[in-house]
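>>> Following is a predicted model, sequence given first.
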Amino acid sequence: MHSSTFLTSLALGCLVAAPLQAAPPNPVITNAWPAGARAGSTVSVTLTGSGIDKQGDLQSSAPGLQAERVSTGKPGIFRITTPKTTPPGLYEIRLAGPAGVSTPRTFQVGNRREVLEQEPNSTPATAKPVPIDSTVNGQILEAGDQDCYRFTATRGQRVVLECWAERIDSKLHPILQLFDSDGRLLKVSRGYYGIDPLIDFRVPENGDYIVRLHDLTYTGSPNHTYRLDIDTGPRVAVALPGVIRRGQPARITLLGWNLANRTDAPYPALDRVDVEIPAETTTKPDWPLPVRLTAAQTPFDAIAWQLPGAHAPILIGITDVPVVIENNDNHTPDKAQQVKIPCEAGGRLVAADEKDWYSFEARRGEAIYIELIGERMGSPVHLAASVLDATGNNELLQCRRDPRNLGGLGLPTRHSDPSGRFLAPADGRYTVVIYNRSAGIHPDPRRAYRLSLRREVPTADVAVISPGTNPRSLNVAPGGRTLLDVVAFRRRGAHGSIRISATNLPDGVSCPDIFLGPGVTRGQLVLSADLGATRANGSLSLWSSLADKNNTARRPARIGTVVQAGRPTGWSRLAHNLALGIAGDSPVRVTADGHETRVHQLYGELKVRHAPGGVLDVAIEVERKDPNHRAEVQLIGTGLPPDIANRTATIPAAKDKGYISFYLPPQLTPGRYTLGVQATTTVLAADGKKTQTVTVSSNPVVFDVHEPMFHVTLDPYNPRTIKRGQIAQIKYKVRRLNGFINKVHSELAAPGTVTKVGGLRGRGVTFVGQTETGAIQVVASDDAPLGQRAFLRIYAVGVLEDQALYHGSHFLQLQIVE
């Protein structure tokens, strides 16, 4: 888990772990059997999981797919009809009913004959015959189970055996083996597309062959499902180049098996076919894409291109800059391929020791961003790149991979693709070399890459996911709120604030804009349902944009979903849409206000202008469904920017309003930020007798941080205690900044009050001229309540033309004792 968000994430864990009277329903689909169907067919599909209703509908992102619930007395059985016009690919299905919406599950639409596994088939002797050009739907049901199939092939055929498991959300880690009829092992695959295996088999003799499939660790369960292709039809593995320009026609080469231009070269050689992609296809790429995408692929636009007759679409990137195709003769510095910035280059590193060189012109002081894309386009490469001088002898920059996992365990974003920022030291020509760190000794035609060379034009993308590391659907109770964790991908110098906004919200649901402050990569979005919101199911869209008046372009936010929880086998992926259900009950609602005015005895009602070195006070109002049950409310911050330390506070049982305050440290970069507050309390359980602990979240608090005019610091030797009826001298310093030379007036303060603070009274001090140091005299009354005053501080205002315009504070630890 990312260290800067540990406290926030720890607090959020309460939302998941708390007794669920305040938590909305969370239907989770753990398996769909079978996990796919042929276009133009009708199949019976059983969904299993937790919280699945006997009522409700099945929704899908597959075009034209229709589902009818089968009334068998068991929940989750549907008759699914997929029209012939549905393109092959990976789609999603989910449930939507009285309990809200469920988590999504991958459902594959194919264009080959479908076969269901038949038991027994655990040995080669009991292997069931299956026809060529078919897809077998199977399950490794128990530990030690293995499934065997027999197929008949003709000499000269190129048969591709491909297992779909991880890509269809299965728990199976498949191992695929191929035997001849005499039991000799011919080939084995332990992974080709990630952990999903593929065997490319050129049939040497007419006859029968046996396929055996089992889990890597010989585990099994009904959730260990798979789809096994045994195919001689066209299949695409790689597109060259892997990126094309938006709005322009493109000619690309597809590599794969059983394509138009066939090769007789031995493995791993691939067939090829050239295709034309029309401009209208690339102008506005469709979403969702019927392919599996990881969180690391969030920043990229793409299309899913379907070769007629092929088993599945191929992912091709889309860019707004010119695309250059590798000339295949750029393997030394003196033959470096000249490119013009900005551009993207598409190439391959087929040979194990191959290096590709490019050159570009840059002016002194010009910032160039170099980004390699390999793993994130599904290529089996571990790329490395460096910028060198024109001769290729002197390295000026070594590109490095980002070691951060921005999304934590819930939405892992780490990848091996390197990038770097190059600042040209002089006018002239520079070279870039690209190579593969872990190519082994064998060639591989799939080792494609994209090289992006751009100037410093900031851009940012966002992905969201429900909090926690377990599969979780998005539902909100009427009168309640629910959270989405936000992860930002900042690129090419995007250091400022990022705005996230929602559109197409269901009636009765609100989602205020939030802002990730400068440099912040994590935050939280809050969806709230009105108390009278209709219980229904729908969806919404999310967008991100830079909070920059010169760059208002918005980008669609991507949606993450946890497929499986836990280490080491847990994983997540990008989902097709953001479905939202309105369901459940909310016994408590808290509302946050970070913009209360402060009443000052000298300057009246003040609107606080926040700056580094100040304090943000957040007022919290508590509304209970049962006002007769009173209990204290514990508060803690959530979604805090990394530089802001978390705080806690408690609202007494007798009160419905309280405060929590946060110190804005001097190093905080000015900009627009967002944070929230989490509240934990008790409510009556369903029996009306016992109590139950619940945790709820507030609305987001958006606040601007301006350049500071001064900083307040306290003497470290100030007293920490004060007795009733006594006086304490609190020494402090005000250091003026940014050209501010006017007077500064200081007082004792706490949330909602200035000067008089719960039995304490401070005597204000004004600094004029060059005065920077002084002391406030604090008097404790004879009946002052014992203990520490929450969020007590020295509060200073900077005065300009008799108006208190600037604010700064520093927390004061002062305990009242006997």
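Sure thing, it's come through. Computed from a prediction, not measured in an experiment: that's the story for all the values here. Residues are numbered from 1 along each chain as shown.

>>> Please count neighbours and contacts with C-alpha atoms only from this point.
Will do.

>>> from memory Lys552 sits against Ser544, does it?
No Lys there; residue 552 is Thr. No - between Thr552 and Ser544 there is no contact under CA atoms under 8 Å: 9.6 Å.

>>> can you count the residues close to the nearest residue to Pro120 once chain neighbours are set aside?
Nearest non-adjacent residue to Pro120, counting by CA to CA, 6 or more residues apart in numbering: Thr126, 6.3 Å away. For Thr126, the neighbour count with other CA atoms under 10 Å is 14.

>>> want to compare, so here's the second one:
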Amino acid sequence: MLPRLASAPLPTLLLAALLAAAGGVAQGSFPRLNLILPRGVPRGGDRELTFRGERLGDAEEILFHSEDGLVTKSLQPVDAAAFKAVVHVPENCPLGEQLVHVRTRSGISEYRSFWVGALGSVDETEPNGAIEQAQVVPLGSTVHGSVENEDIDHFAVDLEHGQRLAVEVEGLRLGSQRFDPFIAVLDARRFQLAAADDSTPTLQDGILSLVAPAAGRYVVQIREASYGGDNQSRYRLHIGGFPRPTAVYPAGGKAGEKLRVTFLGDAAGPITREIDVPAGPVGGIHRLFAADDGGICPSPLPVRISALGNTLEQEPNDEIRTATPGDVTRAFNGIIGQPGDVDHFRFAARKGQVFEVKCHARGLRSGLDSVLNVLRADGTGVGGNDDAKGPDSVYLFEVPEDGEYILRVTDHLDRGRADFTYRVEFQPPQPALSLSIPRVDRFSQTRQTVFVPRGNRYAVLVNATREHFDGDLVLDGSQLPAGMTMTAPVIKAGQGQVPVVFEAAADAPLSGRVIPFEARQVSAQDPQGAAGVRGRFENHADFVTGDPNNAVHYSGDVTKLAFAVVEALPFHVEIVPPQAPLVRNGSLPLKVVVRRAQGFAQPVTVELPFRPPGVGAVPSITIPPDQSEGVYQINADGKAATGTWHVSAIAMADMGGRAWVASPLTPLEVAEPFTTATLARASCVQGQPAQIACTLTQLRPFAGAARARLHGLPPETTAPELPFTKETKDLVFEVATTANSPAGNHKSVFVELVTTVNGALVRMSGGGTELQIAPPAPAAAPQAAPPQPVPAAATSPAAKPLSRLEQLRRQATGAK
């Protein structure tokens, strides 16, 4: 029995009642969200946003991935493809990116972003393409604009001597266009004082800061890095006196403890603060914003929440003999501060200890491209790594003997800079678990949400990725929307994927929810998974792609899954449970039934997304508008995983957009065949019969008679099917040929074994063989008769023993 979890009881309904209620079915589905304008808003008040896409006319709700207190105050349709929303953004809302879905009456959109800032908004005003046309803006503003082809926008601010000017742009990070911005600051004499194209903390968006060398007017310039652009190349340009550091050191601390950090890279100098490291999650990221009397930085720097305290490097430590002493129970922190810099740390370890040694640098937005090496105390190498998991180094260190060791950290290209911070942690390999839904389209979020029609079902595949552990997993459906239930098989140890079916009651309220969809490890000793490894759903949506080879330039990452109950649809799909198993090297027709509401006459495309290992099928079948049944042919190879699996069909119809339903989970048995067969090679002359011997091996008993059929025979060649039982060991196929049977060596011949189980046919492909058909020998020329020898006394010749093939042939024909 499969586990079924519900957030509310699901009443039992008759199919007739469901179809009768289909008068209010959805007439559009699969809403799409393409863009939210403006691309950002200041926090602290009600803000109007316009949502644009496709099939958004029946939008009912905005689903926020964050828990930052954003509230939708109103929704007002514009047309079928857009609506306006008033969203309250609290004064204490964290700055940065907000990811949202739109829930309509018929589905859930992909998630897109808008940004929250601390500064007042100013719209760009043209013309501002020349320095003398620079638009004057208040210091402490966020400018919303766009860059056309070969366009340069200019903005002017007035500064006092010694006053800090910081500039940050959100362009690529807006996630709607491959826009690579370039920013610069010019003085009154048009000399460039600072410029930035790409900045490690902000990817391809630039950041810069400077201290005004004199009182006067300064111009901030923005353009596309290669002077391109178009009306979709939008930006948010923050101009103010806020601190804009490029790194924080150390870049991590022990969970739940206080940590003294220094912000590096700001033009006004280092900024030291004491912060509280959150208590969890351990291994997570704390978003740390630099702030002072000049304001708050628009975007954060990441600080790792760790189980380890800190050891800070002590210069000089460029050589082994001056290595900073430390301990593997604390993280090693340092800065590769100049070109050619090398940092060394000394630590002790015991034979048999195993550590995953990881350098956290690029993952914490440092510019360092780390290289790690572990050395013995005498400098001889043990091992190391450059790039293992992305650009950060990871090395599995198995301690060979007790003693002291050296950790060496450097940059791959021997670069160095005052903000090339890093953090190295030694930890035993930690078990980890994550869930995902496989993509059906590489660059889209299609079917990465769960929206279930009332009185119907929807299904997804769930992938489970385990690291450093194995074991059974169960999915948690306790937070689903009201009226929705989940049926999910246990994800067995060694198994990485299962189909999961969600069902909504016919009277379930139309609603949605974004939840941390989770799985937990269970065992016989811990059936509830109280102490087991836990993991949750993760999704990485490709917001911006481009050269080379559609590389992902910016993605939106979430750790929650969106669910919704949507309007009813006028069709259901079911798989008729097969009465017989699918055997290895065999095939099985799955009967699929579409139950249509009156008047629904659309073709329905059916897919079988989950197939047990070693089981194959066509991508989809289509059931025509005037039919309600179809056959999904599946087959198993010789190594297919045996056992009882559960499969579900998903079906799609065009309802003014793609609309999906799913069947219940249906058991499918994959089994060893009842019988296997081996065919012997055979030959004959055109027009003459051939005999193909078939040796049977009985693997499992079966009732009644089965049949063996030859397939792949050449044209003008036939052979009757032969019956056999569980006791039969040998068969002989009498192959008839004609004068027109093609001569040659025919290698496509194989035997099919058909067994009846529970009134259903079990088909299995047996062994193959070769059939050699030769042309007749040419007629010989007449020759003179040789002289007749004198007859000798007659003797009876010894009887020649019959071959095994001839014995079987006589047995088959009843000859004596």
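Ah, there it is. As the structure is a prediction and not an experimental result, all values here were calculated from the model.

>>> circling back to that earlier point, higher neighbour count, Thr552 and Ser544 of the first structure?
Ser544 (25 against 12).

>>> What lines up with the more buried one in the second structure?
Counting by TM-score structural alignment, Ser544 of the first structure lines up with Ala519 in the second structure.

>>> Kindly provide the distance from that match to Leu461 of the second structure.
14 Å (CA to CA, to the nearest Å).

>>> and what of Ala348 of the second structure?
Distance of Ala348 of the second structure to Leu461 of the second structure, given as CA to CA: 46 Å.

>>> Does Glu401 of the second structure touch Lys351 like I think?
Yes - using CA under 8 Å, Glu401 of the second structure is in contact with Lys351, at 4.1 Å.

>>> any idea which helix or strand carries the residue nearest to Phe674 of the second structure when sequence neighbours are not counted?
Leaving aside its sequence neighbours, Phe674 of the second structure sits nearest to Arg700 (CA to CA, 6+ apart; 4.6 Å). Per DSSP states H and E: Arg700 of the second structure is located in neither a helix nor a strand.

>>> Correct me if wrong: Arg700 of the second structure contacts Ala671.
No - using CA under 8 Å as the test, Arg700 of the second structure is too far from Ala671 to be in contact (10.3 Å).

>>> if you count what's nearby, which of the two comes out ahead?
Per other CA under 10 Å, whichever of Arg700 of the second structure and Ala671 has more neighbours is Ala671, with 18 against 10.

>>> Quick one: the residues in the first structure that the longest helix along the second structure pairs up with.
Ranked by residue count, the top helix of the second structure under DSSP state H comes out as helix 804-813. On the first structure, no counterpart of helix 804-813 of the second structure exists by TM-score structural alignment.

>>> and that helix, what does it pack onto?
strand 730-737 (3 or more CA pairs under 8 Å, 6 or more residues apart in numbering; DSSP states H and E).

>>> thinking again about what came up before, ok, Ala348 and Leu461 of the second structure, which is more surrounded?
Counting neighbours by other CA under 10 Å for Ala348 of the second structure and for Leu461 shows that Leu461 has the greater number, 19 against 15.

>>> so that one touches Gln497, yeah?
Yes - judged on CA under 8 Å, Leu461 of the second structure makes contact with Gln497 at a distance of 6.7 Å.

>>> shared neighbours, those two?
Here Leu461 of the second structure and Gln497 have no joint contacts, going by CA atoms under 8 Å, 6 or more residues apart in numbering.

>>> which residues of the second structure does the helix ranked longest in the first structure align to?
In the first structure, with assignment by DSSP H, the single longest helix is helix 6-17. Mapping helix 6-17 of the first structure onto the second structure (TM-score structural alignment) gives no aligned residues.

>>> Buried residues of that helix, list them for me.
Leu7, Thr8, Ser9, Ala11, Leu12, Cys14, Leu15, Val16 (16 or more other CA atoms under 10 Å).

>>> Tell me how far the third one lies from Cys511 of the first structure.
Computed as CA to CA, the Ser9 of the first structure to Cys511 of the first structure distance reads 21 Å.

>>> measure the spatially most central residue of the second structure to Val87 of the second structure for me?
Taking CA atoms, centre = their mean, the centroid of the second structure lies closest to Pro438, which sits 4.5 Å from it. The spacing between Pro438 of the second structure and Val87 of the second structure, counted by CA to CA, is 32 Å.

>>> Then Thr813 of the second structure?
Thr813 of the second structure is 88 Å from Val87 of the second structure, where distance means CA to CA.

>>> The two - which one has more neighbours?
A count of neighbours by other CA under 10 Å puts Val87 above the other of Thr813 of the second structure and Val87, at 19 against 8.

>>> The more buried one against Leu49, yeah?
Yes - here Val87 of the second structure reaches Leu49: they are 7.4 Å apart, a contact under CA under 8 Å.
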